[in-house]
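Engineer: Okay, predicted coordinates and the sequence, questions at the end:
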Amino acid sequence: MDSDAAGDLQILFSPAEEPPGATLDIVAVHGLGGDAIRTWTYNPKIGKSTTWLKDLLPTKLPDARVMTLQYDSGVFGRSAHSVRENARKLIQLLRDQREDDEAERRPIVFLGHSLGGIIIKQALRLAKQDPAFRDISTSTKGIVFFGTPHRGSDKAKWLGMLTAVTSTMTNRPESAFVEALQSNSDALLRISQDFQSLGKDYAIVSFYEEHAHRVLGSLVVDKLSAVMGLPHEEVMMLGGDHSAMCKFTGKTDPRFNPVWRAIRRASKGRA
């Protein structure tokens, strides 16, 4: 495993340098309250943890370099920066990493959990508009979403009310992301509308959560919000609640099979 990182873009796995070397870049972006490693890691009470991005995915896609973005996504984050600013950070870090490796033309597949999917959509919009990042736009073949609230989530409103009260009591600022993820959010609507014209260029796979959150007693992001409704979009239910849907217990976890296959299909772009 390669432990190098370009700023906050960590490389979890990189194939050997001798030919053919890496033929694909996979970039994972975590969601609200998540973490570059923890979001994608199953931690059993007893035994070894499994970070499937480095422990499982390379066994199926050995020619893929796997990276994960770290950004401040805490509900009470110190950072007050927006989706747009974090999206620009993503493409800046990715550009720098690909320049260093002379891999500007290597195909890309993005993986986004929850808010991470929103950041990816905004990043591709920015990359399309800015010639400095155009190679990221043209090299991207597909996106795999895990419970991304394209239309927002009522549970974000619930979370917003909770954090507002707690923020007042603890004098800790509420993250700007909470408001952005609410249903009917103007920011979310703009991102979704802007992406509609871009989505046709990429293979799109949208996984939606099967199980209710054990505390809330309902889905965090329902199917209606997790699916964009694009004609070529591949839609699939994935076992687990909003958090567990992107954590796999090991190579025998049956939920991993449709995920790695979806990533492989996405790497080929639109048919």
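Structural biologist: Perfect, I can see it now.

Engineer: from here on, contacts and neighbour counts on C-alpha atoms
Structural biologist: Fine.

Engineer: Show me the residue sitting in the middle of the chain in space.
Structural biologist: What sits nearest the mean C-alpha location of the chain, by CA atoms, centre = their mean, is G112, with 1.5 Å.

Engineer: Now do E179: how many residues are near it, please.
Structural biologist: Residue neighbour count, defined by other CA atoms under 10 Å, stands at 18 for E179.

Engineer: residue contacts, it?
Structural biologist: Residues near E179 by CA atoms under 8 Å, 6 or more residues apart in numbering: 156-157, 160, 185.

Engineer: Got a ChimeraX select line for the buried ones in these?
Structural biologist: To isolate in ChimeraX the members of the contacts of E179 that are buried, counting by 16 or more other CA atoms under 10 Å, one can use:
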select :156,157,160
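
Engineer: Included below, for side-by-side comparison, is a second structure:
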Amino acid sequence: MDASNAPAPRRLFAILALALALGLPGCKNAGGSGNAARVVTLPGESLNESGPQWVVRTQPSAKVAIVFVHGLFGDTVRTWTNGKGERFFDFVAKHPDIAGKVEIFAFGYPSSMFASGSFDIQASAKALHEMLKHHGVLTYEKIVFVGHSMGGLVVMRELLMNRDLPSEVPVIVLIATPQEGAEIARIADHIARNPALSQLKPADRNDLLKILNDDWRAWPERPRVRCAYENRSTRGVMIVKWSSGTRFCDEPPVEVSADHIDIVKPDGPNHLAVVTVTNALRELVLDPALEPRLEMPALKEEGDHLVLELDRLNVSAPVINSGGKPVRFSAVDASHDALVLGPRHPLELPPGSRDNIWVLLTDPAIQAEYQFKLRTSIRPDRIVKVRIPDVRRLQAHQQQLMQGAVAAVLQHVSDPGNAAPWRLAPPEDAGIPDAIVQAVHDYVARDNPDAPESARWIIAADILNELNWHALAARSLQRAEQAGPEWVSQQGVQRLAAITASLSGERRIFASMETPMLDEAQLAAVHQREGLAAATVPETPLLARRLQEIPALRFYGLSLEGDLQQARGDKDGARAAYQDAAVIRPSPSISARLTATGGWRSTSPAIGADPTTMGPLGDLRTSPAATAPTVPQQRVIEVRELAPLDANRASREAPVDPRAVIVQPSTIGR
């Protein structure tokens, strides 16, 4: 019968016998201070004389580290060594399914029963973490902890204090760990004052174990727990009962025919404590089916880098996790600001799932090759070269996008449910331009079902810029920021925003950051490249007419009409359309196109027909040759930040002579 189950008189006798057997001091020492504590060890144990150390290393270095943490009265190495000098570590490391795949680190701390000589659990956990950092254990891909007795509690506290570790810690093994307290603590608590022992009281009398229990149970990302427990008493006392040694186990615990000391001194590889550890490693760590594995069928291997070929302006390259562990990936460090990438920040891919690397090229005419870095959680960064085998194919795709967007907008404005009320709506109705932006976005979403929402708005903004509807492009970029602020911070989108802002006259587009502006040389280059791609779309003439019938969209219809006439070689027709558009909404883009087609002309005798010259931002100023009486007083119009289209004043007041207009960005919000 165990002492713990004996009647009170016999139990008291067993306790006293245990104290005598352990050599615990029950009275003053004969020749010394009455308060001096003697060094006491359990049978088969001695003082910890060795520090933390690697006990098994491999060549080449393995990716998995096992950390052994001993218990009370233990030693870094001797705790795990039997009477023949055979070590627990070696039985694990030599298993045929494990050999060469793990390295083993043994942690040790002062655990002799001095009155003030032992660490408590919290201090031991902190010391463990510092040693793991110092010896490089935390750099391993996977870490498995094996804790004996109090060592198991030290491991649990270490993980709770460092909750970023569990992604690398799939399992811990607790061997004879008092998860509800230990009977020996009640005995020793009466004999030696030791903070480690006081923490091993039953849980209903121990705050630390209660907190440990609550924290562990409430932690959803905790590692799995495998357990082994003793079934023999130590000197008549069952140190860790079944109920205490199995509380946190996720699998049925393994009963080992051994006492509290011998359970970690195995006599061979088939010892059940060893088998518990090796099974945990084989099933939860080393199983090939559990390894993270990425498949990227669109990326081709080429030497030390990958290659992605573009045959369209935007590509979603599949990333598939065919392994058994989550993988994080991101696309970073674009080589050119014409390249927009996603995801920018690490995206976690659960086992068996797929997502995409997203690549958008905002200008296919710049160069034939770009590159970026593919960053994953399972291997070093790899360079991905983005190649354009045939620029003409990208240009064809650009034209296809333009044609699809024109058709989508035409359908929207031709819908009787929209057209009738929109024709009666005031010019400043901001909801109508927003509906046009939404129509382009919806077309993009149908064409790019795998693209993230922010990416769709960015593509829509690029199309709207190609249509020379720069104010609408600014609105689309705002929506991109709302859908994903991290997207608009990258250089490719900032470049697109700079072009949009400089051509529309909007000073600020994004709420979370300043909008860059092009300098004079950059703006001049962009003006030279402003395309007339929409003019080649068959539906464009009808769309231009329909837009001009809607007061809130008349500006965009006139801009489109001017591009059509210019593409046909009718400069006078283009000039007239641009001039009417400039009356409604002056902008650097309209000013530049008006100048390119002959500048402002008027039938008014008071004004004459002198040509205009352009200022640095495309603003219209009078020719130096003009005489004072023919030039109206200059008027400054500030283009505000995505203000409602109240500049469409043609139906309410006399037209403004664009020669008298200076277009400048608003100073509001600077």
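Structural biologist: Done, it's in. This one's a predicted model, so the numbers in the text were calculated from it and none came from an experiment.

Engineer: pretty sure the residue nearest to the centre of structure 1 is in contact with F145, am I right?
Structural biologist: Yes: between G112 of structure 1 and F145 there is a contact under CA atoms under 8 Å: 4.9 Å.

Engineer: Trace L111 of structure 1 over to structure 2, please.
Structural biologist: The alignment partner of L111 of structure 1 in structure 2, by TM-score structural alignment, is V146.

Engineer: wait, doesn't its match sit right on V169?
Structural biologist: No: at 11.4 Å, V146 of structure 2 does not count as touching V169 under the criterion of CA under 8 Å.

Engineer: which element is the match of L111 of structure 1 on?
Structural biologist: Per DSSP states H and E, V146 of structure 2 falls inside strand 142-148.

Engineer: quick one: that strand to structure 1 mean distance?
Structural biologist: Mean deviation of strand 142-148 of structure 2 relative to structure 1 after superposition (mean CA distance after the TM-score superposition for structure 1): 0.4 Å.

Engineer: need the strands for the stretch 151-300 of structure 2, in chain order.
Structural biologist: Along the stretch 151-300 of structure 2, the segments classed as strands by DSSP state E, counting those that start in this stretch run 171-175, 224-230, 254-256, 294-295, 300-302.

Engineer: Any chance of these in JSON lines with distance to Q395 of structure 2 and mean neighbour count as columns?
Structural biologist: Below are the strands of the stretch 151-300 of structure 2 laid out as JSON lines (distance: least, CA to CA, whole Å; neighbours: other CA atoms under 10 Å):
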{"stretch": "strand 171-175", "distance to Q395 of structure 2": "54", "mean neighbour count": "28"}
{"stretch": "strand 224-230", "distance to Q395 of structure 2": "54", "mean neighbour count": "24"}
{"stretch": "strand 254-256", "distance to Q395 of structure 2": "67", "mean neighbour count": "18"}
{"stretch": "strand 294-295", "distance to Q395 of structure 2": "30", "mean neighbour count": "16"}
{"stretch": "strand 300-302", "distance to Q395 of structure 2": "24", "mean neighbour count": "12"}
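
Engineer: Same list, the ones you listed, but as JSON lines with distance to G492 of structure 2 please.
Structural biologist: JSON lines is the format used below for those (distance: least, CA to CA, whole Å):
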{"stretch": "strand 171-175", "distance to G492 of structure 2": "43"}
{"stretch": "strand 224-230", "distance to G492 of structure 2": "44"}
{"stretch": "strand 254-256", "distance to G492 of structure 2": "58"}
{"stretch": "strand 294-295", "distance to G492 of structure 2": "27"}
{"stretch": "strand 300-302", "distance to G492 of structure 2": "24"}
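
Engineer: Figure out which of those strands is closest to T246 of structure 2.
Structural biologist: strand 224-230 (6.4 Å; CA to CA).

Engineer: N314 of structure 2 -> structure 1?
Structural biologist: Aligned by TM-score structural alignment, N314 of structure 2 pairs with nothing in structure 1.

Engineer: go on, S243 of structure 2?
Structural biologist: Using TM-score structural alignment, S243 of structure 2 lines up with L224 in structure 1.

Engineer: So that match versus G7 of structure 1, what's the distance?
Structural biologist: 36 Å (CA to CA, to the nearest Å).

Engineer: Mind telling me what element the residue mapped onto I26 of structure 1 from structure 2 is part of?
Structural biologist: Alignment note: I26 of structure 1 maps to I66 in structure 2; criterion TM-score structural alignment. Assigned by DSSP H and E, I66 of structure 2 belongs to strand 64-69.

Engineer: Strand 171-175 and that strand, what's the angle between them?
Structural biologist: Strand 64-69 of structure 2 and strand 171-175 are oriented at 30 degrees to each other (axes from the mean of the first three to the mean of the last three CA atoms, to 10 degrees).

Engineer: ok, residues contacting strand 64-69 of structure 2?
Structural biologist: So strand 64-69 of structure 2 is contacted by 76, 101-108, 137, 140-148, 151-152, 154-155 (CA under 8 Å, 6+ apart).

Engineer: what's the average distance of that strand to structure 1?
Structural biologist: Mean for strand 64-69 of structure 2 is 0.4 Å (mean CA distance after the TM-score superposition for structure 1).
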